[in-house]
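*Asks:* fold the following and give me the result.
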Amino acid sequence: MEKKSELQKMLDGELYQAGDPELVHMRDNARLLLSRYNAMMGASLEERNMVLKELLGKCSTIDIQPPFFCDYGAHISVGENFFMNFNCVILDCAQVTIGNNVMCGPFVQIYTAYHPVIASERIKGPELASPITIGDNVWLGGGAIICPGVTIGSNTTIGAGSVVTKDIPANVFAAGNPCKVIRSLA
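*Replies:* As a prediction, this is how the structure comes out:
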């Protein structure tokens, strides 16, 4: 059986070495594009989207206000009519899937990456990642943190400052630390 690359281990949710040369090279390329993008604060949306297309691949009607930060860019899939405000972070060590008509307030953080919780394993250096899925018509309030492996259902609003550690269903308002459903929106 052929040995898996660290990239494939990362995308498969297995322990992987983030210092692997292929992963470092991919992150370095993303940093160069992000540096260009974040320097374009006065540029038109069309000009900025040209750089985002290099970073993310397919993207159309999206508006990400610089500065924006991510690990790779290649593992972020964004739907139509996406808006992300200033100073947002997406750690895309696993797939991040964002639906249509999603809005993110400033300082939203979306983290697929995490480390082993057992100290003896953590200090060895390997990392883990779990995918995140955000449905259509979702609003993530400013400063919300979306943790690894979380799915947020469509038509849901996440309150500002929330820490989303578990799946949140569709059609609800959820908030808090940890984030929990406050009321139905249906």
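*Asks:* from here on, just use CA atoms for contacts and neighbour counts.
*Replies:* Fine.
*Asks:* in the lengthiest helix in the chain, what's buried?
*Replies:* The longest helix of the chain (DSSP state H) is helix 21-38. Counting neighbours by 16 or more other C-alpha atoms under 10 Å, one finds that the buried residues in helix 21-38 are 23, 27, 29-31, 33-34, 37-38.
*Asks:* stretch 65-81 too?
*Replies:* Buried-residue list, stretch 65-81, by 16+ other C-alpha under 10 Å: 65-79, 81.
*Asks:* sort out for me which of those residues are in strands.
*Replies:* Counted as lying in strands by DSSP state E, out of the buried residues of stretch 65-81, are 68-70, 76-78.
*Asks:* quick check, nearest of these to residue 47?
*Replies:* Comparing those against residue 47 with C-alpha to C-alpha places residue 68 closest, at 15.2 Å.
*Asks:* wait, doesn't residue 106 sit right on residue 86?
*Replies:* Yes: if you go by C-alpha atoms under 8 Å, residue 106 and residue 86 touch, sitting 4.8 Å apart.
*Asks:* in CSV: the buried residues of helix 21-38, plus distance to residue 56.
*Replies:* Formatted as CSV, the buried residues of helix 21-38 follow (distance: C-alpha to C-alpha, whole Å):
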residue, distance to residue 56
23, 16
27, 13
29, 12
30, 9
31, 12
33, 10
34, 11
37, 12
38, 15
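*Asks:* check those residues and tell me the two furthest apart.
*Replies:* Greatest spatial distance among these (C-alpha to C-alpha): 23 and 38, at 21.9 Å.
*Asks:* where do the helices sit along this protein?
*Replies:* 6-11, 21-38, 45-56, 119-122.
*Asks:* how much space separates residue 34 from residue 112?
*Replies:* 19 Å (C-alpha to C-alpha, to the nearest Å).
*Asks:* and if you look at residue 22?
*Replies:* Taking C-alpha to C-alpha, one finds residue 22 at 19 Å from residue 112.
*Asks:* cool, and residue 37?
*Replies:* 22 Å.
*Asks:* cool, residue 41 as well?
*Replies:* Taking C-alpha to C-alpha, one finds residue 41 at 27 Å from residue 112.
*Asks:* another one to check against the first:
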Amino acid sequence: MSVGERDKMAAGEWYCCLDPELEQLRQRARDAVHQHNTMAPDARGSMAPALRALFSNVGDHVFIEAPFHCSYGINISLGPRVYLNAGCTMLDSGRISIGEGSMLGPGVQVYCAEHHKEVPLRSRGIEIARPVVVGKDVWIGGGAIILGGVTIGDGAIVGAGSVVTRGVAAGATVVGNPARLLPPSGKR
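*Replies:* Have a look, this model is predicted:
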């Protein structure tokens, strides 16, 4: 039995993103995102129905501002009371899990896909997906970028505009590009 590109993507192996099945999944996500982004706010509520149905898990009292974008949606899990401000982008070729009470500022971007470094393979659509895990009660400031393979611990803070390339400990505050640890308050 041959392993399909979707299976390879889910397993964190190199896969071809130009696969027809993956394109169908992305089209389904584009349709759900379009519904979310174009519905009147009163009709949409906290999240458009098609977007809610697309995600792997949505806790109670989740709110996603428009506009929003995701690649697949099926790899996104949102805990209770998660808030995504306007302009968030989630390229969810890998699993994205956001814990209870976490807040993402406007324009936060989460990128799970990493394209191949060798030009011939990259030009054929070869990439790998790395998961992103955001713990509970995390605050990610506007315009921050979270790269694949990153885990952000409970209660952490990511400063606006930061580029997070490696894990962030629970309760830590990181800022900058690349994001670096800030000393505890009063010890700067």
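*Asks:* and the TM-score between them?
*Replies:* The TM-score (TM-score structural alignment, normalised by the length of the first structure) is 0.93; 184 aligned residues with a C-alpha RMSD of 1.6 Å.
*Asks:* ok so, going back, how about the helices of the first structure in TSV, adding distance to residue 136 of the first structure?
*Replies:* Output for the helices of the first structure, formatted as TSV (distance: least, C-alpha to C-alpha, whole Å):
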stretch	distance to residue 136 of the first structure
helix 6-11	23
helix 21-38	26
helix 45-56	19
helix 119-122	35
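*Asks:* to residue 137 of the first structure, which of those helices lies closest?
*Replies:* Closest among these, using C-alpha to C-alpha: helix 45-56, at 20.5 Å.
*Asks:* how far apart are the closest one and its match in the second structure?
*Replies:* Following the fit onto the second structure, the mean deviation recorded for helix 45-56 of the first structure is 3.2 Å by mean C-alpha distance after the TM-score superposition for the first structure.
*Asks:* okay, the angle between that helix and helix 21-38?
*Replies:* 170 degrees (axes from the mean of the first three to the mean of the last three C-alpha atoms, to 10 degrees).
*Asks:* give me the helices and strands touching helix 45-56 of the first structure, please.
*Replies:* Contacts defined by 3 or more C-alpha pairs under 8 Å, 6 or more residues apart in numbering; DSSP states H and E place helix 45-56 of the first structure against helix 21-38, strand 62-64.
*Asks:* so which of residue 41 and residue 112 of the first structure has more stuff around it?
*Replies:* Neighbour count, other C-alpha atoms under 10 Å: between residue 41 of the first structure and residue 112, residue 112 has more, with 23 against 13.
*Asks:* if I look at that one, how far off is residue 130 of the first structure?
*Replies:* 5 Å.
*Asks:* and for these two, which residues touch both?
*Replies:* Overlap of the contact sets of residue 112 of the first structure and residue 130 (by C-alpha atoms under 8 Å, 6 or more residues apart in numbering) consists of 93-95, 148-149.
*Asks:* between those residues, which is nearest residue 162 of the first structure?
*Replies:* Nearest to residue 162 of the first structure among these, with distances taken as C-alpha to C-alpha, is residue 148, at 14.3 Å.
*Asks:* what is the neighbour count of that closest one?
*Replies:* Residue 148 of the first structure is flanked by 25 other residues according to other C-alpha under 10 Å.
*Asks:* that one against residue 133, yeah?
*Replies:* No: under the criterion of C-alpha under 8 Å, residue 148 of the first structure makes no contact with residue 133, lying 9.8 Å away.
*Asks:* residue 180 of the second structure is in contact with residue 172, isn't it?
*Replies:* No: Residue 180 of the second structure sits out of contact with residue 172 when judged by C-alpha under 8 Å, with a separation of 9.9 Å.
*Asks:* overlap in contacts of these two?
*Replies:* In contact with both residue 180 of the second structure and residue 172: no residue, using C-alpha under 8 Å, 6+ apart.
*Asks:* quick one: contacts for residue 6 of the second structure?
*Replies:* Here residue 6 of the second structure is in contact with 15, 21-22 (C-alpha under 8 Å, 6+ apart).
*Asks:* which residue of the first structure sits opposite it in the alignment?
*Replies:* Under the alignment defined by TM-score structural alignment, residue 6 of the second structure corresponds to residue 7 in the first structure.
*Asks:* residue 173 of the second structure and residue 179 of the second structure, how far apart?
*Replies:* 9 Å.
*Asks:* meant to ask about residue 121 of the second structure
*Replies:* Remark: distance between residue 121 of the second structure and residue 179 of the second structure (C-alpha to C-alpha) = 30 Å.
*Asks:* between the two, who's got more neighbours?
*Replies:* A direct count of neighbours by other C-alpha under 10 Å for residue 121 of the second structure and residue 179 places residue 179 higher, at 22 against 13.
*Asks:* residue in the first structure paired with the more buried one?
*Replies:* Match for residue 179 of the second structure (TM-score structural alignment): residue 179.
*Asks:* that match contacts residue 165, doesn't it?
*Replies:* Yes: between residue 179 of the first structure and residue 165 there is a contact under C-alpha under 8 Å: 6.9 Å.
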